[in-house]
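Trainee: starting from these lines, generate the structure:
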Amino acid sequence: MNCWRITKDSDEWTCFSEVGTKLEYEEYIITEEKYLEAIKTFWDETGVNQIYITALEQWSDGVESQNARKYLSNIWIGKAIKIDELLQLAQHTLRNVCWCKVEIKNRFFVHFGYDYYMYIGTDRDCQKAIAKTQQSGLNVEECISPYK
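Mentor: Now for the predicted structure:
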């Protein structure tokens, strides 16, 4: 299985909670969209059509501040989700509403770490996805997920 760590260039901020103090909301959104596009790009190149939630934690402060209660009430460990729902779950994870791992055994996974790190693993080498993600300004480096 191939695995990469996706990171942003700037280490000036590492968390959504820093919006308004270390960066503006608009700047945050640009970075968040790059991460979501990276997930979609690797998903498309891998060719999966659904993935399973294998770990999930919800943080009450984030759930309330992001108005995510309704969405998260329909999410549970073991649930199969498609790309649109994965992107929404990833967005909530990047915004500190929850933490999750999603996987389809020996095919594809997305894990989220501290300091705005994201880990993607696939059964393919995904050279097109790597190039597209790097062109967006994100860093892609081979790395074993510490959440595997």
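Trainee: from here on, just use CA atoms for contacts and neighbour counts.
Mentor: Fine.
Trainee: wait, what's in contact with the residue nearest to the spatial centre of the chain?
Mentor: Central residue of the chain (Cα atoms, centre = their mean): Ala90, 4.4 Å from the mean position. For Ala90, the contacting residues are Leu36, by Cα atoms under 8 Å, 6 or more residues apart in numbering.
Trainee: now it: which helix or strand?
Mentor: helix 83-94 (DSSP states H and E).
Trainee: now do the next helix or strand after that helix against helix 83-94, angle only.
Mentor: Going down the chain from helix 83-94, the next helix or strand is strand 98-104, by DSSP H and E. On the basis of axes from the mean of the first three to the mean of the last three Cα atoms, to 10 degrees, strand 98-104 is oriented at 140 degrees to helix 83-94.
Trainee: one more, please, to line up against the first structure:
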Amino acid sequence: MTGAPGVTGASDAVGAPGVNGAPDAAGASAVPGEERLEGLVQYRVVKYTEEERTGARPAWTSHSDIGCSFGGEVLTAEAYAETEERYLAAVRGFAAAYGVSAVRVASLEIEPESTWWGRVGEGDELAIDDAVELARSMLREEFVWCLLSGPDGFFAHFGYDYYMYLGGPGPAEEAVGAARRSGLQVDGFTSPYWD
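Mentor: Coordinates of the predicted model:
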């Protein structure tokens, strides 16, 4: 599967001029060659604490880590599922914040082993509930990966190691707050999946 590893260099400013693809004072995108990002507010959503991000504390990064020990704690299926649900709630929350009820599938990579084989194709439109189930499969690395996009620039991108990128045409303060209250870390960050 494609998908970029988690990237560093987060900005504290979300959607500020010249940050995360928002235009600077001259109206230019802060991301060279990414004019289509102009005006989007983008967020990186992760489960990692600062200690885990810097490698000072070990952390699980995949569904396949269930049963493995990290810093003396074994990742259980229940603990994994709880974290996965927080991610999926964030997708739902951001979609609701932007008024999105359906998304399109783009850059689809799928293998015959996927439960989505024959059920989803490039350019398909999915209701948000179906998109959330597809996101679950991507988080579990179940032989499918794609970009999800909705009207007015809404997007959901999924990377390696449980990095997720969400955004849309303006701030999503309520969704950001809900994700943070659930224990996720949310910061302003340009998705590495724009081509």
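Trainee: and the TM-score between them?
Mentor: Overlay of the two chains. TM-score (TM-score structural alignment, normalised by the length of the first structure): 0.89; 141 aligned residues with a Cα RMSD of 1.5 Å.
Trainee: any idea how far the residue nearest to the centre of the first structure is from Gly113 of the first structure?
Mentor: Distance from Ala90 of the first structure to Gly113 of the first structure, counting by Cα to Cα, to the nearest Å: 12 Å.
Trainee: list the contacts of Tyr25 of the first structure.
Mentor: By Cα under 8 Å, 6+ apart, the contact set of Tyr25 of the first structure is Val19.
Trainee: aligned to it, what sits in the second structure?
Mentor: Aligned by TM-score structural alignment, Tyr25 of the first structure pairs with Ala77 of the second structure.
Trainee: can you check Arg124 of the first structure too?
Mentor: Checking TM-score structural alignment: Arg124 of the first structure goes with Gly170.
Trainee: same check, this time on Gln50 of the first structure
Mentor: Per TM-score structural alignment, Gln50 of the first structure is aligned with Ala102.
Trainee: and the contacts of the lengthiest strand in the second structure?
Mentor: Longest among the strand segments of the second structure by residue count, using DSSP state E, is strand 102-110. By Cα under 8 Å, 6+ apart, the surrounding residues in contact with strand 102-110 of the second structure are 1-2, 116-117, 121-128, 131, 143-151.
Trainee: again, 7 Å this time
Mentor: Outside of strand 102-110 of the second structure, the residues within contact range by Cα atoms under 7 Å, 6 or more residues apart in numbering are 1, 117, 122-128, 143-150.
Trainee: also stretch 141-148 of the first structure?
Mentor: Here stretch 141-148 of the first structure makes contact (Cα under 7 Å, 6+ apart) with Cys3, Trp4, Arg5, Ile6, His111, Tyr119.
Trainee: hmm, back to that, excluding its backbone neighbours, what's nearest the match of Gln50 of the first structure?
Mentor: Of all residues not flanking Ala102 of the second structure in the chain, Ala127 sits nearest, at 4.2 Å (Cα to Cα, 6 or more residues apart in numbering).
Trainee: for the one you found, what is the corresponding residue in the first structure?
Mentor: Residue pairing (TM-score structural alignment): Ala127 of the second structure is matched to Lys82 of the first structure.
Trainee: so who does its match touch?
Mentor: Asn49, Gln50, Ile51.
Trainee: hmm, which of the residues you listed are common to the second structure?
Mentor: Of those, the ones still in contact in the second structure (both residues aligned by TM-score structural alignment, their matches' Cα atoms under 7 Å) are Asn49, Gln50, Ile51.
Trainee: so how many other residues sit close to Ser64 of the second structure?
Mentor: 12 (other Cα atoms under 10 Å).
Trainee: done for today, thanks.
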